[in-house]
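*Asks:* My questions are about this predicted structure, shown below with the sequence.
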Amino acid sequence: MGLLSGVLGNASEIEPGKAQADFAQLLIQGERVEKAYQLIRDSFVFTDKRLILTDVQGMTGSKTEYHSIPYRAITHFSIETSGTFDLDAELKIFITGGTHIAKRFNKKLSIYELQTVLATYVLR
């Protein structure tokens, strides 16, 4: 991940194999990572069963909160592509109860690939 990209709040992609190993303690048997992204210290991982969000807390980063959101809890989602002067794309995920999550992506990443992963699992 580029430092400037991270400072600007844009997520960078993590190799699924690396994320599979890094999140092995959280995954159930047979669960596989489809896509993973990192935003400075925090990350979000799309598996074939759920979305996992990590929130690294404190100055030292020794405390981490993990959120697990099953795809069935996602009511809808939207993507916003980057434009000529807008250098980032955005993903919004709306969860049962009215909560939503918004993440920005570097123009180099394909927001369409992520949309396909979400559509594959949310629209089942």
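*Replies:* Noted; the coordinates are in hand. Numbers count the residues shown, from 1 in each chain.
*Asks:* going forward, measure contacts and count neighbours with C-alpha atoms only.
*Replies:* Noted.
*Asks:* what's around I40, how many residues?
*Replies:* If you count neighbours by other CA atoms under 10 Å, I40 ends up with 19.
*Asks:* okay, which residue is most central for this structure?
*Replies:* Most central in the chain under CA atoms, centre = their mean is F44, positioned 3.4 Å from the mean C-alpha point.
*Asks:* and it, what does it touch?
*Replies:* By CA atoms under 8 Å, 6 or more residues apart in numbering, F44 lies in contact with A36, Y37, Q38, L51, I52, L53, T54.
*Asks:* Check it against this one:
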Amino acid sequence: MGLLDGLMGNVSEVDISSVEKELEVIVTDNENIEKAYKLIRDLIVFTNTRLILIDKQGVTGKKVEYHSIPYKSITHFSVETAGSFDLDAELKIWISGTANPVSKQFKKDKSIYDVQKALASYVAK
């Protein structure tokens, strides 16, 4: 998966070293980035302690929202696959203390399963 996949809305795994440099200002000293996925210009980052959802906003992408979710706060999650007429797949994550899930849209491809598998491995620890 490469640049074209990212532009099409497909998620692709990202080299950890580039993400470490970008997130050095928010990652703690005893925290390690273990996996990262790019979705257009947003990122889904798995560390040894939390899930970080990075939403780059605006035309330039200089405004950034960092949504930090400790794994112990994730009560459950779901994957809704794309159908024949619905071309988007969706990942929903429920966090304790909130009624509505955090939601990420994916294009119709198999990469949502990679993210779901990573999420399952971290939440099940």
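*Replies:* Cool, got the structure. Worth saying up front: this structure is predicted, and the values here are computed from it rather than measured.
*Asks:* Quantitatively, what TM-score do the chains reach?
*Replies:* Once superposed, chain against chain, the TM-score is 0.74 (TM-score structural alignment, normalised by the length of the first structure); 122 aligned residues with a CA RMSD of 2.8 Å.
*Asks:* which two in the contacts of F44 of the first structure are spaced the farthest apart?
*Replies:* Q38 and L51 (13.4 Å; CA to CA).
*Asks:* I figured Y122 of the second structure hits Y71, correct?
*Replies:* Yes - the criterion here is CA atoms under 8 Å, and Y122 of the second structure meets it with Y71 at 6.8 Å.
*Asks:* What helices and strands are in contact with whichever strand or helix holds L91 of the second structure?
*Replies:* Using DSSP states H and E, L91 of the second structure falls within strand 88-95. With contacts taken as 3 or more CA pairs under 8 Å, 6 or more residues apart in numbering; DSSP states H and E, strand 88-95 of the second structure sits against strand 74-80, strand 102-107, helix 111-123.
*Asks:* I would like the residues contacting the shortest one, please.
*Replies:* Spelled out, it's strand 102-107 of the second structure. Residues outside strand 102-107 of the second structure that contact it (CA under 8 Å, 6+ apart): 8-11, 39, 82, 87-95, 112.
*Asks:* Put the buried members of those residues into a PyMOL selection.
*Replies:* With 16 or more other CA atoms under 10 Å as the criterion, this PyMOL line picks the buried residues out of the contacts of strand 102-107 of the second structure:
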select buried, resi 9+10+11+39+82+88+89+90+91+92+93+94+95+112
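*Asks:* of the contacts of strand 102-107 of the second structure, closest to L23 of the second structure?
*Replies:* Relative to L23 of the second structure, the closest of these is L39; by CA to CA it sits at 16.5 Å.
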